[in-house]
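In: Sequence plus predicted model, see below.
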Amino acid sequence: MSTLPDGEPLAPVLAAAPVADGEFVEITDADVEQVVELWKTCELTRPWNDPYVDIAEARAGDGSTVLVARADGRVAATAMAGHDGHRGWLYYVAVAPELRSTGLGRAAVVAAEAWLVARGARKIQLMVRTGNADVLGFYGRLGYADQECTVLGRWIPSD
């Protein structure tokens, strides 16, 4: 069994990837509108982050993707994954509200983790807004923990 740098066993989340209603696959052009709609419904979008640009940029390179699962012919869950050459990152993990607590969120994380591990990620990170206790609890149950660091950012002015 793999271990963390401190010798703790790696959580066995990667070992069992449940597939709720559908398999996670890479986004297609036909999925984009439904994905953006899902992200808005799940309140993941912000005025300063254009979801269409985020999707296009994730699809543009080999180091990132958007994974989707469908239920009843519609996009039901997503996870954006990116590998920066050092660590893997998760973004836009979303599940249709009516399908929450079905295992689909866990399946989205596991699918994105598998995608990242296949590209060499040894550690996977994500950001959760501080006040989002429900989501912090969800990730805690999957073995994610506060990394005792502060995320800083700076916007680069555009022309």
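Out: Thanks, I have the structure now. Numbers count the residues shown, from 1 in each chain.

In: C-alpha from now on. contacts and neighbour counts both.
Out: OK.

In: Mind listing residues that contact the lengthiest strand in the chain?
Out: Longest strand in the chain by number of residues (criterion: DSSP state E): strand 74-83. If you take C-alpha atoms under 8 Å, 6 or more residues apart in numbering as the criterion, strand 74-83 is touched by 31, 34-35, 38, 58, 63-70, 88-96, 99, 104-105, 108-109, 112-113, 115-116, 119, 121.

In: for comparison:
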Amino acid sequence: MQSPAPRPFRDDDISAIVALWDAAALTRPWNDPQADIALCARNPSSALFVAAEPAGEIVATVMCGFDGHRGWIYYLAVAPRHRGTGLGRRMVAHAEQWLAGLGAPKVELMVRDGNDAARAFYERIGYAVETVFVMSRWLTPRGAREA
């Protein structure tokens, strides 16, 4: 099976993107994926790429952004039947190339505690665990984020 090539998302992809994220357990009740996509679309230093089969089915995604200091990767998802084909690696490489084009010297990402499969994947493609703590504070009521 030949892996489809990454391309920028289109508005008509959104429902399929969110369905893939739900299936991959990437969404959480306090994160509105549609709002995340809308914010990404409005920000010129963010991008969302998808890979679609010839019939149009979205089988992989990766969102990325540059904060002026580091590049970030979010929402990497690959449909189960495409896992192990190199598509996830290609999606990450595409995001890295896009971020490098903006001047990002380094790429960072977060993996939820207990997601050993994701951590192992990223380690296989050259990512290393950093010795930092992620701290956060909600600026809006949890779950009440506006698009």
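Out: Here it is on my side, so go on. Since we're looking at a predicted model, the values are computed, not measured.

In: Among the contacts of strand 74-83 of the first structure, which ones are in strands?
Out: Among the contacts of strand 74-83 of the first structure, the members falling in strands are 64-70, 88-95 (criterion: DSSP E).

In: from those, which is closest to Val128 of the first structure?
Out: Tyr91 (9.3 Å; C-alpha to C-alpha).

In: wait, isn't the closest one in contact with Val128?
Out: No. Contact criterion C-alpha atoms under 8 Å: Tyr91 of the first structure and Val128 do not qualify, at 9.3 Å.

In: neighbour count winner among the two?
Out: A direct count of neighbours by other C-alpha atoms under 10 Å for Tyr91 of the first structure and Val128 places Tyr91 higher, at 18 against 11.

In: Just give me the match in the second structure for the more buried one.
Out: Using TM-score structural alignment as the criterion, the counterpart of Tyr91 of the first structure in the second structure is Tyr74.

In: Against Gly126 of the second structure, how distant is the closest residue in space to its match that isn't next to it in sequence?
Out: Distances taken as C-alpha to C-alpha, 6 or more residues apart in numbering put Met63 closest to Tyr74 of the second structure, at 5.0 Å, once the chain neighbours are dropped. From Met63 of the second structure across to Gly126 of the second structure, the span is 19 Å (C-alpha to C-alpha, to the nearest Å).

In: now swap in Thr27 of the second structure and tell me
Out: The gap separating Thr27 of the second structure from Gly126 of the second structure is 25 Å, by C-alpha to C-alpha.

In: Please apply the same query to Glu108 of the second structure.
Out: The spacing between Glu108 of the second structure and Gly126 of the second structure, counted by C-alpha to C-alpha, is 12 Å.

In: Also Leu109 of the second structure?
Out: Taking C-alpha to C-alpha, one finds Leu109 of the second structure at 12 Å from Gly126 of the second structure.

In: No more questions from me, cheers.
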